[in-house]
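from the sequence below, what's the structure:
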Amino acid sequence: MKASMIAYKPVGLALGAASGMLAGMAFKQAWKMIGHEEDAPNATDEDRTWREVLVAAALQGAIFALVKAAVDRAGATATRRLTGTWPD
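Sure thing, here's the model as predicted:
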């Protein structure tokens, strides 16, 4: 196993946990702006429309994917700076 991968594993785990929390906070703020409500709808909320539920799910997925990609990329870049090689 490459040194860069060994160095990246603990960093990746910590960043993954942090990115999940960051993405959750970002989604909550985005939904407040878009939905003008405190909480996004759950798929089983009977009083919510299909449109509300699907828009909330799509927005949440997009935010989580964007934050994960940004955090993973930053972690790989930092690993290369520390070890000189890009983690696989």
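
when you work out contacts or count neighbours from here on, use the C-alpha atoms and nothing else.
Fine.

center of the chain, which residue is that?
Centroid check for the chain by C-alpha atoms, centre = their mean gives Phe64 as the closest residue, at 3.1 Å.

next, the structure of the following sequence, for comparison with the previous one:
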Amino acid sequence: MKASKIAYKPVGLALGALTGVLASSAFKQAWKYIEGEGDAPDATDEDRPWREILLAAAIQGAIFAVVKASVDRSGAVAIRRVTGTWPG
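Here you go, the predicted model:
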């Protein structure tokens, strides 16, 4: 196994936790901006219409994907700077 892959394992785990925190925070801010409410609907919230639940899910998924890609890419770049090789 390449040294860059070994070095990236603990970095990847830490970045995974950071991704969740950042994505959650970004989604809460985005939802507050879109709907003016602090809490997004849950899928089982019977008082909210389908449209609102699906919109919230789509936005949350998109934000999570963008944050995850950004954090993963940044981690890979950092590992390349330290080890000299890409952790692919």
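
how alike are these chains, TM-score-wise?
Superposed pair, TM-score by TM-score structural alignment, normalised by the length of the first structure: 0.98. Supporting alignment: 88 aligned residues with a C-alpha RMSD of 0.5 Å.

still on that earlier bit, sticking with the residue nearest to the centre of the first structure, tell me its helix or strand.
helix 50-83 (DSSP states H and E).

just checking, what packs against that helix?
When contacts are defined as 3 or more C-alpha pairs under 8 Å, 6 or more residues apart in numbering; DSSP states H and E, helix 50-83 of the first structure packs onto helix 3-35.

quick one: contacts for the closest residue to Thr77 of the first structure other than its chain neighbours?
Leaving aside its sequence neighbours, Thr77 of the first structure sits nearest to Trp86 (C-alpha to C-alpha, 6 or more residues apart in numbering; 7.3 Å). Taking C-alpha atoms under 8 Å, 6 or more residues apart in numbering, we find Trp86 of the first structure in contact with 4, 76-77, 79-80.

how far away is Trp86 of the first structure from Gln29 of the first structure?
Per C-alpha to C-alpha, to the nearest Å, Trp86 of the first structure is found 34 Å from Gln29 of the first structure.

now Arg73 of the first structure
Look at Arg73 of the first structure and Gln29 of the first structure: by C-alpha to C-alpha, they are 24 Å apart.

more neighbours: which of these two?
For the pair Arg73 of the first structure and Gln29, the greater number of neighbours falls to Gln29 (16 against 12), based on other C-alpha atoms under 10 Å.

what about stretch 59-73 of the first structure, how far off from the second structure?
Mean deviation of stretch 59-73 of the first structure relative to the second structure after superposition (mean C-alpha distance after the TM-score superposition for the first structure): 0.3 Å.
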